[in-house]
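Sequence first, then the predicted structure:
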Amino acid sequence: MAAEVLNSSSVFRLNFCTELNICASISATSPSRKPLAPMVGRHKNRPMKNIKAIYFLTLLTFTLTACGQTKSDRTILGKSYAEQELKSALTDKSQHNVIDNKTSIIKDSLTAINIAEPILFSIYGKDNITKQRPYEIYFIDSYWVIGGTLPKEYLGGTFLIIIDSRDCKIIRITHGK
């Protein structure tokens, strides 16, 4: 009985290892008395599976590339339309506008930092600004006041940027010395 349990366990392990195409770590009895290595080999269907996988991936790649957006399949309104909209926005204040100068559109500190950093990077350099992390950030009377920090006992200045949360207008940008 113990031999039957051992043999069935070995066959299970062999079949499992054969599916994974790896060698078994235990010895198993074989009715053919052949060594284990020739029995654990490549399946006859494996090359066909590889061809099917390559065909599927190629088809998927072509399908996704063909469905990509290009400039030619988009409606472009043009610069004259943009100029007309700008002129209308500057002169006609009665038009629909999400910005009402009463409601904050920059609602959290992460958004305020994501607005401030690219501007600060372009003026003072990315390395200079990122060295001033973590930033001090305060929301005071609908304005985001963001400043850099320096390590203790470090001499130098930090940036300061103040942004109106209602219309994203930058009120002040400066950097100490």
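Structure's in. What do you need? Numbers count the residues shown, from 1 in each chain.

Please count neighbours and contacts with C-alpha atoms only from this point.
OK.

Three-state assignment for the spatially most central residue of the chain, please.
Taking C-alpha atoms, centre = their mean, the centroid of the chain lies closest to Asn114, which sits 15.4 Å from it. Look at Asn114: counting by DSSP: H, G, I helix; E, B strand; the rest coil, its state is helix.

mind listing what's buried in whatever helix or strand Lys87 lives in?
Taking DSSP states H and E as the criterion, Lys87 maps to helix 79-91. In terms of neighbour count (16 or more other C-alpha atoms under 10 Å), helix 79-91 has no buried residues at all.

That one: how far from the chain's middle?
Mean-position distance between helix 79-91 and its chain equals 35 Å (C-alpha atoms, centre = their mean, to the nearest Å).

Which residue ranges of this structure form helices?
2-20, 36-39, 46-66, 79-91, 109-124, 126-130 (DSSP state H).

now those as CSV including distance to Thr158?
Formatted as CSV, the helices of the chain follow (distance: least, C-alpha to C-alpha, whole Å):
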stretch, distance to Thr158
helix 2-20, 59
helix 36-39, 69
helix 46-66, 47
helix 79-91, 35
helix 109-124, 10
helix 126-130, 8
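
try this one next to it:
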Amino acid sequence: MKKILYILVLGGLMSCQKEKETVLKEDIQFLKIKNGLIESSYYENVESIKPIDGFIPNDSTAIRIAETILYKVYGENNIVKQRPYNIALKQDSIWCIQGNLPEGWEGGVFYIELNKNNGKVEKMFHDK
């Protein structure tokens, strides 16, 4: 009697394991990669993380991000010459970063605003 009970329990566990394997195979099909990305439908119901301090939590991070963007648009040499930058946090959510020219130099400087909470570039220009 114990043997029969043992076989039934073992058989039940094995069928559960097979069912679990089937689900995993279906999940893998669902995550089928197209063009190097997981299908976007996978992310429809996934809530985005929102860091407590925002995506750009401090001035040093803001400067690194700004430089990456500004180098690409205006050239690294041009931006580096404008150090040290002026930086301020406006309304507790917008990093404002502006270039600086040495006294007596003529020309314009860059200005960029980065949203601390979502990382978006709110404004960017270079005056003359």
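That came in fine, so what should we check first? The shown structure was predicted, so the numbers you read here are calculated from the model rather than taken from an experiment.

TM-score of the superposed pair?
Remark: TM-score between the superposed chains equals 0.65 [TM-score structural alignment, normalised by the length of structure 2]; 96 aligned residues with a C-alpha RMSD of 2.3 Å.

Tell me the counterpart residues of stretch 9-27 of structure 2 in structure 1, please.
Under TM-score structural alignment, stretch 9-27 of structure 2 corresponds to no residues of structure 1.

what's the spacing between that stretch and its chain's center?
37 Å.

top helix in structure 2 by residue count?
Ranked by residue count, the top helix of structure 2 under DSSP H comes out as helix 2-30.

just checking, what packs against that one?
Contact partners of helix 2-30 of structure 2 among helices and strands, from 3 or more C-alpha pairs under 8 Å, 6 or more residues apart in numbering; DSSP states H and E: none.

Report all helices and strands that the helix holding Lys87 of structure 1 contacts.
Packed against helix 79-91 of structure 1, as judged by 3+ C-alpha pairs under 8 Å, 6+ apart, are no other helices or strands.

quick one: contacts for the aligned residue in structure 2 for Lys131 of structure 1?
Alignment note (TM-score structural alignment): Lys131 of structure 1 maps to Lys81 of structure 2. Going by C-alpha atoms under 8 Å, 6 or more residues apart in numbering, Lys81 of structure 2 touches Leu101.

for Phe30 of structure 2, same thing?
When contacts are counted by C-alpha under 8 Å, 6+ apart, Phe30 of structure 2 touches Glu39, Tyr42.

Check the gap between it and Leu89 of structure 2 for me.
To Leu89 of structure 2, Phe30 of structure 2 is 43 Å away according to C-alpha to C-alpha, to the nearest Å.

same check, this time on Thr22 of structure 2
The gap separating Thr22 of structure 2 from Leu89 of structure 2 is 52 Å, by C-alpha to C-alpha.

Could you check which of these two is surrounded by more residues?
Ranked by neighbour count (other C-alpha atoms under 10 Å), Thr22 of structure 2 and Leu89 place Leu89 first, with 16 against 12.

number of nearby residues for the residue nearest to that one when sequence neighbours are not counted?
What sits nearest to Leu89 of structure 2 in space, not counting adjacent residues and going by C-alpha to C-alpha, 6 or more residues apart in numbering, is Trp95, at 4.6 Å. Neighbour count for Trp95 of structure 2, taken as other C-alpha under 10 Å: 26.

In structure 1, what residue corresponds to Trp95 of structure 2?
In structure 1, Trp95 of structure 2 lines up with Trp144, judged by TM-score structural alignment.
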